[in-house]
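**Student:** What follows is a predicted protein model with its sequence.
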Amino acid sequence: MDQLIINANLREKRFALVKNGEVEKIYIEQPGQQSLVGNIYLGIVEKVIPGMNAAFVNFGEGTSGFLQKDKLSSYVLSDKENKANIPLGSYVHQGEKLLVQVEKDAAGTKGARLTGVIELPGENIVYMPRGKYIAVSKKADSSETRARWKEFASQVKTDEEGLIFRTESLNQQEEVIIRELDQQRSLYAELEKSASGMKKPGLVFSRDYFFEQALSALAAVKNGTVIVDCLEFKKKIDLHVPEGVELEFYNGKEPVFSFYKIEPEIERLLKRVVWLDKGAYMVIDQGEALTMIDVNTGKFSGKTDLRDTVIKTNIKAAVEAARQIRLRDLAGIILIDFIDMKNSGERDKVLKAIQKELIHDDRRSRIVGFTELGILQLTRKKTKQSVAETLTEKCGTCGGTGQVLSSETVAYKLERELWEYKNSDYEEMLISATDEVIRHFSGEADIHKLRLEKALGYKIKFSVSDAARPFFEILQAGASTEQDRTKAGH
C-alpha cells in the first residue's frame, strides 16, 4: 500500500513517498533554502553581454540572474527570418524593466537562471502569456489525441500565447480548460498591474513550491493513505485527494517521521557508502561540478564464476544508483564507475536496468552512454539543492574536503617554522599543539625534540591544545624561565 507522509507542522517542511514499504522520494524544504523556481519578479537589466548572448538581470534577490537570448519573450515572439543571428541588443537593452521567472536556483557563485517566457501552471494546463507555443503531454494515448488538443489550442489562444496540456487535461471537457485559461489570463493581468506599480526589482508572484511538490507526489499514490501532521495543510490538500486514497491527520506524541521510520532513511542519504545485497556496495561522492558513484563487489561472489558476480552486482548497482539519484536529488553530471565489463552485451544489460528505473523519476535525465574506460555518463536537470546541500554545510575543520592534514604532516610543518628562528636571540619557544602533533614532533623519549633544540639554540616547550584537528600555534618567543608553563611538558 502506498503512503504519502507529510511533516508540515514546523518551519522545516518534509514529505516522504513510500511504495511497497520502500521510500521512493523524500522532499525537504527549509525556510532559508526555499526554492525560487517558478517565482515571478520584476527585473531590471544590468548588463547586456553580446558575446554570451545573454543579459544579467537584477531581480531583487541579491546576486543577479542570468537570462539567455532565447529565453527573452521579445526573441520568442519575433517573426524575423534568421533571428538567431540578429544582435542581442535588438531584443533587450540595459536598464530595461521586464517580468522574469526563475528556472533554476542560484548555486555556489552562479546566480539564478531566469526566463522571460512566463509560465503559469494550473491543474490542467500551463499558460504562457507570451510563449507562442503549443504542446501536449507525452502521455497522450495517440497522435490523434495530441492533434485534437493542438487544434483546440489554436482556436482558443491568441497568436502570442502558449499552452501546454498536462496529462490531467486529456480526459477533461473543453469547457473546463477554457475556464482555467480565463483564470490564468486574469492572474497574469493582475501580475502585470502589480509590477507596473513597482519602482524597484522584486517579487511579484510566489509559488507554494512545497505544496506543489506534495501534489505531484500525491498523483503517484494509488489506493493508499496520505498522513499529515498539520491541520491547516490537511485542509489545503483535502480538495486534491483522489478517490481510493484516504487522508489521515496524525497527532501522535512521537514526530510523524520518527513514527513511520523515515528519519533513519534521511540519515542514510547523507552517507557515502550504500550497501547492496551480499556485501557489495557503492560509494557516492558528491561535488559541485559532478557526482561520482563507484561500484564495488565487496564480499559478493556469484554461484558460477567471476563474470556472473560482476554482471549481477552491476545490475543491482544500476537499479540502486537510479534510486539514490532520485532520493538524494542529485543533478548535473553524474558518472557511475561500474565494475569492468568485457563486452557490449553486458553493458547493454546494465544500461537497460538503469533506464527502466529512471522512468520513475519525475526529473528529466539523459543517459549519454559508456566512455572508453567503461564509466556510464548521465545528466539530470537541476532545479533545486540536493538533500545533502539542503541538510549539511562545509566542515569548519576540513573546509568541506573531508580531509585534514595528518598529525605527522603538521609536526613537520612546525619543525620547518621553528627552523626559521635558528640562532635568534630567543632562549625558549612556547607552543600550543594537539597531543598527537607533540608526539610526532618530539619522538620517542623526546629524541627529535632534543636534537632540534641543540641545532636551533633554544628550548622548546609545549602546552596541549584540545583542537578538533591536528594543530599548532607558536604562543611566545623569549627568554627562558625556570617555571614550567606547560600543561604537558617534554
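**Tutor:** Cool, got the structure.

**Student:** only C-alpha atoms for contact and neighbour calcs from this point on.
**Tutor:** Noted.

**Student:** Which single strand of this protein contains the most residues?
**Tutor:** In the chain, taking DSSP state E as the definition, the longest strand is strand 40-49.

**Student:** how about that strand: buried residues?
**Tutor:** Buried residues in strand 40-49, defined by neighbour count with 16 or more other C-alpha atoms under 10 Å: 40, 41, 42, 43, 44, 45, 46, 47, 48.

**Student:** try stretch 93-112
**Tutor:** Buried residues in stretch 93-112 (16+ other C-alpha under 10 Å): 97, 98, 99, 100, 101, 102, 103, 104, 105, 106, 111, 112.

**Student:** now stretch 366-373
**Tutor:** residue 370.

**Student:** same question, stretch 354-367
**Tutor:** Across stretch 354-367, burial judged by 16+ other C-alpha under 10 Å covers 354, 355, 357, 358, 361, 365.

**Student:** Those residues in helices, which ones?
**Tutor:** Using DSSP state H, the subset of the buried residues of stretch 354-367 located in helices is 354, 355, 357, 358.

**Student:** Can I get these in CSV including distance to residue 457?
**Tutor:** CSV is the format used below for those (distance: C-alpha to C-alpha, whole Å):
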residue, distance to residue 457
354, 67
355, 69
357, 69
358, 68
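
**Student:** Out of the residues you listed, which is nearest to residue 29?
**Tutor:** Among these, residue 358 lies closest to residue 29 (C-alpha to C-alpha), at 23.4 Å.

**Student:** and the residue nearest to that closest one when sequence neighbours are not counted, what helix or strand is that in?
**Tutor:** Once flanking residues are discounted, residue 358 sits nearest to residue 322: 5.9 Å by C-alpha to C-alpha, 6 or more residues apart in numbering. Assigned by DSSP states H and E, residue 322 belongs to helix 306-328.

**Student:** Check it against this one:
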Amino acid sequence: MNEIIVDSSLNQTRVALMEDRELVEIYVEREDNKRTVGNIYKGRVTNVLPGMQAAFVDIGLEKNAFLYVKDAIPAHMLEDSDVSSKDISIRDVVKNGQEIIVQVMKEPIGTKGARVTTHLTLPGRYLVLMPYVDYIGVSRRIGAEKERERLRGVVEEIKPKNIGVIARTAAEGKEKKELKEDLKFLLKLWQKIDKERHLGFAPRIVYRDLDLLQRTVRDMFTNDIDRFLINDKEKYKYIVDFVDLLSPHLKSRVEYFQSDVDIFDYFQIESMIKNALSRKVWLRSGGYIVIDQTEALTAIDVNTGKYVGSTDLEDTVLKTNIEAAKEIAKQLRLRDIGGIIIVDFIDMGNKEAEKEVLNILEKAIAKDRTKTNILGITQLGLLEMTRKKVRQRIDSILQKKCSNCNGTGKVLSEYTVIHHIEKEVRKIVHHTNAEAVLFEVNPAVVSTLKEENNHFISELEKETNLKIFIKGSELVHNDAIHIRSVGKLDKVQGLLPI
C-alpha cells in the first residue's frame, strides 16, 4: 500500500511518501528554506569567467547563481551546425551587466549558489513545456515502445510549432483530451511568464513554482498512491479542489486526518525520520550499513554485524550484501543523497554473486524518481554510482552543525583539555602576579583528574607557585575551559562552593 502523509503545522509542511508503511521519501518546506528549483528569475550577469566557461548571475538570492556555458547557449546557436558547446566561449553568449531570464535547476547547497539555466521548462501534470526549442520527447520510465510511439504521435498532433513538449511518466495511458488540456494550461502559463519577463528591472522573480503541497499533488499523487492523508482541514479542502482540477478520479483517495494524535506519531514516521539521521542503519538480519557524507561524496560501508548466517561464509556475505543493496537504494531516496556515491560491499570473490547484488540494487533503484547511474565495481572492489543532486539533503534541513565540534562529530579528549589547563596556568604565571586561579570544566575532565589522584594539579602548583582550583559544571562543553577567576587567593576561594 502506497500512501502520502502530510503534516501541516504553523511554521512548516512535511510530506512523507510511504510504501507498505515504510518511509521512503520525506520533504520539508519552511519559510526559511522554501524551494527555489523551478523558479524563473530576471537576473543580471555580474561576472563572466572564460577560464571556467561559466558566469555568475545576480538573481536576488543571498549568493549569486552559477550559469554554465552549455546552459547559456541559445538553441539557435547550435541549430543546423556542427558546432558543439565546447567550441563556444561563455564570452560569446553573455556579457557583464546583461539582463537575462534564467530558471533554477539546482538549489543553493552549502557554500555554492544556485545553478541556473536559460533553457526554460514548465512541468504540468502530464507534459513538460519547453518554450525555446522545437522538440518532442517521452519519459524514459515509459518502457512499452507501443505506448511511447502513441504518446509521441499525440504530442505531435497537439503541440504548436517551434515549441518543445515532453510526455511525463504520468502521461502513460492518458487520452488526447487530457494531454491537450494540460498543454493548454501550460501555454497560458508561458504567455503570462513571457509578458512578465519584459517588466521591471533585474534582479527580480518572474515566476514562482508551486509550493510543496501543490508539487506533491502534481508530481507524486498518481494512480499508484492508494491514500492521501492531511491533518489540516483548510488545506484538505484546497487539495481536494486541486486534485479535482488535475485528476478528478483520484479525489476520493484524499482524506482528512481528524485526531488528537499527531499524524506523524500515529504512523510512526517521527521514529523513521530519526533513523534517517543516524550514521548506522541496522539490517533485519543483524548486519548494518554505515553512511558517511562529505561535501564531495558519500561513502557507504556494509558489515555483517551480528549476522553469522546458517550455511557458510559465502552465503552469509551474499545475503548481507543483498539486504544491504535494497536498504541502500531506500536510504538514497530517504536522505536525498546526491553526487558521487561509493559503496563498499563485503568482498564476495564471486562474479556471479557480484552480478546478483548489482541486479538487485538496480531493481531497487528503479523506484527512485531522481536520476541515478550505477557505474560498476572498481579494481578496489568498490561500487561507484552517481545520483542527481537537486536539493539539500534531509539532514542539512533538519539538523545544523554542532557549535562545539563544528560538525566533525568529535570533541577533545579529557587529557587534551588537561594539557590546555597546564598551558593556561603557565600563561597566567608569566603575565600576572596572581596567587590563584579557578577553572570551570566539564565533569568528565574532573573525573579524569581524580583518577590521576590529583598528582597533576599538585605538581603543577608546586612548579608554578600558583594555587589551582578546578570546578566541574554540566554547562561547560566537553572540550571547553572557562577561567572563572584569577587573582588573590581569598578572592578566588570565595567563589568556590561551600
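**Tutor:** Yep, it's here. For clarity, every value in this text was computed on a predicted model and none was experimentally measured.

**Student:** Let me see the TM-score of these two.
**Tutor:** Here the superposed chains carry a TM-score of 0.91, computed using TM-score structural alignment, normalised by the length of the first structure; 488 aligned residues with a C-alpha RMSD of 2.6 Å.

**Student:** On the C-terminal side of the longest strand of the first structure, identify the next helix or strand.
**Tutor:** Counting by DSSP H and E, the next helix or strand C-terminal to strand 40-49 of the first structure is strand 54-58.

**Student:** Do you have the helices of the stretch 351-498 of the second structure handy? List them.
**Tutor:** Ranges of helices in the stretch 351-498 of the second structure, per DSSP state H, counting those that start in this stretch, are 351-365, 394-398, 414-431, 443-451, 455-464, 489-493.

**Student:** go on, the stretch 51-200 of the first structure?
**Tutor:** 73-77, 143-156, 174-196.

**Student:** Tabulate those (a markdown table), appending mean neighbour count and distance to residue 430 of the first structure.
**Tutor:** Converted to a markdown table, these look like this (neighbours: other C-alpha atoms under 10 Å; distance: least, C-alpha to C-alpha, whole Å):
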| stretch | mean neighbour count | distance to residue 430 of the first structure |
| --- | --- | --- |
| helix 73-77 | 19 | 68 |
| helix 143-156 | 14 | 80 |
| helix 174-196 | 15 | 65 |
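
**Student:** now these in JSON lines, with distance to residue 393 of the first structure?
**Tutor:** Shown next, in JSON lines, are the helices of the stretch 51-200 of the first structure (distance: least, C-alpha to C-alpha, whole Å):
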{"stretch": "helix 73-77", "distance to residue 393 of the first structure": "38"}
{"stretch": "helix 143-156", "distance to residue 393 of the first structure": "46"}
{"stretch": "helix 174-196", "distance to residue 393 of the first structure": "36"}
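
**Student:** Contact partners for the equivalent of residue 314 of the first structure over in the second structure?
**Tutor:** When the second structure is aligned by TM-score structural alignment, residue 314 of the first structure is paired with residue 321. Applying C-alpha atoms under 8 Å, 6 or more residues apart in numbering to residue 321 of the second structure gives the contacts 302, 345, 346, 357.

**Student:** Quick one: neighbours of the nearest residue to the last one once chain neighbours are set aside, just the number.
**Tutor:** Computed as C-alpha to C-alpha, 6+ apart, the closest residue to residue 357 of the second structure that is not its neighbour in sequence is residue 322, at 5.4 Å. Other residues near residue 322 of the second structure come to 20 when the count uses other C-alpha atoms under 10 Å.

**Student:** isn't residue 322 of the second structure right up against residue 362?
**Tutor:** No. With contact defined as C-alpha atoms under 8 Å, residue 322 of the second structure does not count as touching residue 362 (11.4 Å).

**Student:** Alignment lookup: residue 168 of the second structure to the first structure.
**Tutor:** Aligned by TM-score structural alignment, residue 168 of the second structure pairs with residue 166 of the first structure.

**Student:** can you tell which of the helices of the stretch 351-498 of the second structure is closest to residue 381 of the second structure?
**Tutor:** Taking C-alpha to C-alpha, helix 351-365 is the member of those nearest to residue 381 of the second structure, at 9.9 Å.

**Student:** Mean deviation, that closest one versus the first structure?
**Tutor:** By mean C-alpha distance after the TM-score superposition for the first structure, the fitted helix 351-365 of the second structure averages 1.3 Å away from its aligned residues in the first structure.

**Student:** What range does that helix cover in the first structure?
**Tutor:** Helix 351-365 of the second structure corresponds to residues 344-358 of the first structure when matched by TM-score structural alignment.
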